[in-house]
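Colleague: from the sequence below, what's the structure:
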Amino acid sequence: MNKATKTLAVSLSALSLAASLTGCGPSTFDAKGKIEDPTIRGAQCDSKMFRAVKTGDEVKVQAKGNTVAMGKVGTVKLDDRSAAGHGYICSFDFTVTGVPAGEKFYTVVVANQGQKEVSEEDLSTGKALLETPHLDNKPA
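Modeller: You can find the predicted model right below:
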């Protein structure tokens, strides 16, 4: 490696470091949220026979019509909301790592069961809520 090549390599490394420290470089975030699927008392939320969504199903995050990151549906729990008049809900967590930041809205596609547009703020703070009866049933 000659002196000019070494100087260029050092300059590019310094420029890359400066960009990442100032936030000018590419940045990503982990998209987090919940998927809620109404059910009946005594239901098995992890049943593969009757659930629209199940643990391990694919979750895609799209920006401008292109898939930018993929993850999986995570753990599930049965929430009893009958006292509030809402019945029983299977509540699934999801996380999708490495979503490129900078879009105001993203489309989240769940297990090819439907999709919903969600803000970057809600995805990055874990406030994204997708409800299976309210997903647009036109998966991308």
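Colleague: alpha carbons only for contacts and neighbour counts from here, please
Modeller: Noted.
Colleague: next SSE after the biggest helix by length in the chain?
Modeller: Secondary structure of the chain per DSSP state H: the longest helix is helix 3-22. Next along the chain after helix 3-22, taking DSSP states H and E as the criterion, comes strand 28-39.
Colleague: what's that next one packed up against?
Modeller: Packing partners of strand 28-39 (3 or more C-alpha pairs under 8 Å, 6 or more residues apart in numbering; DSSP states H and E): strand 88-100, helix 120-125, strand 128-131.
Colleague: for the next helix or strand after that strand, which outside residues touch it?
Modeller: Tracing the chain past strand 28-39, the next element assigned as helix or strand by DSSP H and E is strand 58-63. With C-alpha atoms under 8 Å, 6 or more residues apart in numbering as the test, strand 58-63 has contacts from 67-73, 94, 96, 99, 103, 105-112.
Colleague: here is the second sequence; please produce its structure so I can put it next to the first one:
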Amino acid sequence: MRLIAIITAVLLLAACGLSKQASESSTPSAPATITVSGTITVSADSMSSEQAMGGACVTDDGYSDISSGAQVRVEDSAGKVIALAALQAGHVSEVFGPGTAVEGMAYLCVFGFTVNDVPAEEKIYSVEVTHRGKISFTREKLNEPIALTLG
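Modeller: As a prediction, this is how the structure comes out:
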């Protein structure tokens, strides 16, 4: 009789452990996310930017909204904003070449961005920097850095 009681107790404890594992595995996990990263390239203000590759860069007058801290938005296919980030500081990515009147002066600025925690369930996303227009990308394309250009 005692042996039956012990076996019953062991079986009950094992069943409780299995029940706990089943309830833990059915707990919904956090939704999958992706990270969207890339750059936007614009004309440099040659007089205000540092005159060296990689130096601090200021954009040309027509692009004054493209600067460190400018908003980067990611939207779902319905146009709902699902993630936000800010542009990083710009740097000189190209200088005017030899034989030009402004040889060695800043020509192009590049600003990087990283948008974390973008929900991964969409097939198509739109990315927009400030008010410069939405560009659409597939989820697969956003697995690698994107390169945007103005001008």
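Colleague: one step back: same list, the helices and strands packed on strand 28-39 of the first structure, but as CSV with mean neighbour count and distance to G56 of the first structure please.
Modeller: Output for those, formatted as CSV (neighbours: other C-alpha atoms under 10 Å; distance: least, C-alpha to C-alpha, whole Å):
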stretch, mean neighbour count, distance to G56 of the first structure
strand 88-100, 20, 9
helix 120-125, 18, 19
strand 128-131, 20, 16
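Colleague: nearest to D30 of the first structure, out of those?
Modeller: Checking those against D30 of the first structure by C-alpha to C-alpha gives strand 88-100 as the closest, at 4.3 Å.
Colleague: and the contacts of the closest one?
Modeller: Residues contacting strand 88-100 of the first structure (C-alpha under 8 Å, 6+ apart): 26-41, 45, 54-55, 59-61, 68-82.
Colleague: so it corresponds to what in the second structure?
Modeller: Here strand 88-100 of the first structure aligns to the second structure at residues 107-119, judged by TM-score structural alignment.
Colleague: any idea how far the matching stretch is from the chain center?
Modeller: 7 Å (C-alpha atoms, centre = their mean, to the nearest Å).
Colleague: can you check stretch 19-39 of the first structure too?
Modeller: 7 Å.
Colleague: next one: stretch 39-50 of the second structure
Modeller: That offset, for stretch 39-50 of the second structure, works out to 22 Å (C-alpha atoms, centre = their mean).
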